[in-house]
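J.: pasting a predicted model and its sequence here:
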Amino acid sequence: MSDRTIRALWSVDAAQAPGTELDDEALTTWYGRSERPTLRVNFVTSVDGAVEVEGYSAGLSGPADKRVFGILRMVCDGLVVGAGTMRHEGYRAVKLDERRRSWRRERGLPEAPTLVVVSNRLAVDPTAPVFTEAPVRPVVLTSAAAPEPAGLTKVADVVRVGERDVDIVAGLAALRERGLSQLLCEGGPHLFGTLTAADQVDELCVTISPLLTGPGASRITAGPQRDGGPVGLRLHHAMAADDLLLLRYTRR
């Protein structure tokens, strides 16, 4: 079995029998668009909870995880990422291949999702290809106090929500006013923690890599504590690619 091969284990929708190999059309159905505004978070982690290997998430990923990663990007309206994660992981302009662009065109969507960068301090480089080569004009969520880098408004829309820190609830509302109802957050951990603390997470897609990394690495979430205790989720589906698990959890 190829390490790209993904097989069904279980789904609340019972769309395929356990053991069925899932092609990209089936995966798109399993991760399809919601009929209501949704914020989905996607992460990869080791079995013992690490968010990175030697400082980067790529050491935890693999071909099957990358297949799902691409499909999640294809079906979303906006791709939300923290500025620190964007810099550290070396994000490029969000572009899709022709097959995925065609899928979006057939559904009346722009050919690529809108990149949304969250930055309290506006610590972004307007000359970076992630902005200058973007097929769809990016959006930057920032605070009222952040100084604006020269040239940023030439390559992105700057939306200020919150005085000294980004008001993430207001920011998400502003995105939805722009028609970005299906949002995908790729991190990092502090942004995920902020979204959880604000009770804004509707789904978590998590890939569990069959690695024990040992102590040292951080978790997939960090930052402020959430008032009100843990958020209850239900397992929506489970898939496997060799020893790697791909799980989708949704709000109860």
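T.: Happy to help now that I have it. Bear in mind the structure is a predicted one, so any value in this text is a computation, not a measurement.
J.: only C-alpha atoms from now on, for both contacts and neighbour counts.
T.: Will do.
J.: which residues in the stretch 151-252 of the chain form strands?
T.: 157-160, 182-185, 203-209, 233-241, 244-251 (DSSP state E, counting those that start in this stretch).
J.: and the comparison structure, right after this:
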Amino acid sequence: MQRIHNAIQLTGLNRDELAALYAYPAGLQHPWIRANFISSIDGAATSGSVSEGLGTPADKTVFMLLRQLADVIVVGAGTARAENYGGAGTDPIFRRALHDRAMGGHRDGAPPPIAVVTASASLDPGARLFTETEVPTLIITTSTAPENRKQQLADAGAHVIEAGGVAITPQGLLHALADLGLQRVLCEGGPHLFGELLEADAVDELCVTTAPILVGGAARRISLSAHEFRVPMVRRHILLDDDGTMLTRWTRS
């Protein structure tokens, strides 16, 4: 690995070396929550109202790798709608290889399910979440969500899970994932869901890509919460790409 000023040059890494840098801890006994976000240099979490507008080749490489490693991908309903989510679309051969090395993946090579957090179960049954996926989408919802909506999503092939009464707390979400044996959790947003998880001290790790661009405007930041809080973090690594993209990995101290 070529190191430049205490950072690692991304182009000097092969896929296995990159996976080793991002492997989940071994022997997990409860869900490990990893969040992954991208922002501009000036802190915008979106460009043109979607995070994809900030994407770079390096970010897309790590984005897909994190999906390869995960047991489940968690996303808020607003982000799933705005970004037009479909299934994860991972590489089954690589997923099996990662599992064999106890780094993540899946023993059968199956992709990780998308788990959508939605208190109201307000999703379109005809969306790509349900029509373009190899494994059932998980709908993490509430007992008070309209029964007809939940039934429509179940009829569309989703696995509907009630994880709260009128709201889904971070603890309720973690219990639901733990009950399914999903330990390696990748949270892809949005800012409200991430903020709630942070405020509940439920986030173990954060991966942030800084795109080499200034955006301006009124775009939101990567986390939003009702209260300010402080969570000390430790930097695990910095990756640099030739176009200026910087990818950092942080864990709780």
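T.: That came through, no problem. Just so it is clear, the model here is predicted, and its values are computed rather than measured.
J.: picking that back up, and residue 195 of structure 1, which of the strands of the stretch 151-252 of structure 1 is closest to it?
T.: For residue 195 of structure 1, the closest of the strands of the stretch 151-252 of structure 1 is strand 182-185, at 9.5 Å, according to C-alpha to C-alpha.
J.: the closest one against structure 2, how far on average?
T.: Its matched residues in structure 2 lie on average 0.2 Å from strand 182-185 of structure 1 after superposition (mean C-alpha distance after the TM-score superposition for structure 1).
J.: circling back: please identify the most buried of the strands of the stretch 151-252 of structure 1.
T.: Between those, the one whose residues have the most neighbours on average, counting mean count of other C-alpha atoms under 10 Å, is strand 182-185 (a mean of 24).
J.: residues in structure 2 aligned with that strand?
T.: Alignment note (TM-score structural alignment): strand 182-185 of structure 1 is matched to residues 184-187 of structure 2.
J.: hmm, who's touching that stretch?
T.: Where contact means C-alpha atoms under 8 Å, 6 or more residues apart in numbering, the residues beyond stretch 184-187 of structure 2 that reach it are 24, 31-36, 66-67, 69-75, 104, 194.
J.: now swap in stretch 88-99 of structure 2 and tell me
T.: Counting by C-alpha under 8 Å, 6+ apart, the neighbours of stretch 88-99 of structure 2 from elsewhere in the structure are 64, 67-69, 104-114, 133-134.
J.: same question, stretch 72-86 of structure 2
T.: For stretch 72-86 of structure 2, the external contacting residues (C-alpha under 8 Å, 6+ apart) are 49-52, 67, 112-118, 122-123, 127-133, 182, 184-190, 193.
J.: and that stretch, which stretch of structure 1?
T.: On the basis of TM-score structural alignment, stretch 72-86 of structure 2 is assigned to residues 78-92 in structure 1.
J.: roughly how far apart are residue 206 of structure 1 and residue 138 of structure 1?
T.: Here residue 206 of structure 1 is placed at a distance of 25 Å from residue 138 of structure 1 (C-alpha to C-alpha, to the nearest Å).
J.: and if you look at residue 22 of structure 1?
T.: Distance, residue 22 of structure 1 to residue 138 of structure 1, by C-alpha to C-alpha: 32 Å.
J.: more neighbours, the two?
T.: Here residue 22 of structure 1 and residue 138 are set side by side on neighbour count (other C-alpha atoms under 10 Å), and the busier one is residue 138, at 22 against 16.
J.: tell me the contacts of that one?
T.: 114-117, 131, 155-157.
J.: cool, and residue 170 of structure 1?
T.: 161-162.
J.: any idea what it aligns with in structure 2?
T.: That one, residue 170 of structure 1, aligns with residue 172 by TM-score structural alignment.
J.: make a ChimeraX selection of the buried ones in the contacts of residue 138 of structure 1.
T.: When burial is assessed using 16 or more other C-alpha atoms under 10 Å, the buried subset of those is captured in ChimeraX by this command:
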select :114,115,116,117,131,155,156
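J.: save the contacts of residue 138 of structure 1 as TSV, and put in distance to residue 201 of structure 1 too.
T.: Putting these into TSV (distance: C-alpha to C-alpha, whole Å) gives the following:
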residue	distance to residue 201 of structure 1
114	19
115	18
116	16
117	17
131	26
155	29
156	25
157	24
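J.: out of the contacts of residue 138 of structure 1, who's nearest residue 250 of structure 1?
T.: When these are compared against residue 250 of structure 1 (criterion: C-alpha to C-alpha), the nearest one is residue 116, at 22.4 Å.
J.: surely the closest one is within a strand?
T.: Yes: under the criterion used here (DSSP: H, G, I helix; E, B strand; the rest coil), residue 116 of structure 1 sits inside a strand.
J.: how near is the aligned residue in structure 1 for residue 214 of structure 2 to residue 69 of structure 1?
T.: By TM-score structural alignment, residue 214 of structure 2 lines up with residue 212 in structure 1. Per C-alpha to C-alpha, residue 212 of structure 1 is found 22 Å from residue 69 of structure 1.
J.: next one: residue 63 of structure 1
T.: 10 Å.
J.: what of residue 135 of structure 1?
T.: Noted for residue 135 of structure 1: a distance of 19 Å to residue 69 of structure 1, by C-alpha to C-alpha.
J.: could you pull up the residues touching residue 218 of structure 1?
T.: 49-52.
J.: any idea how far the match of residue 170 of structure 1 lies from residue 19 of structure 2?
T.: 30 Å.
J.: surely residue 135 of structure 1 and residue 129 touch.
T.: No: Residue 135 of structure 1 sits out of contact with residue 129 when judged by C-alpha atoms under 8 Å, with a separation of 10.8 Å.
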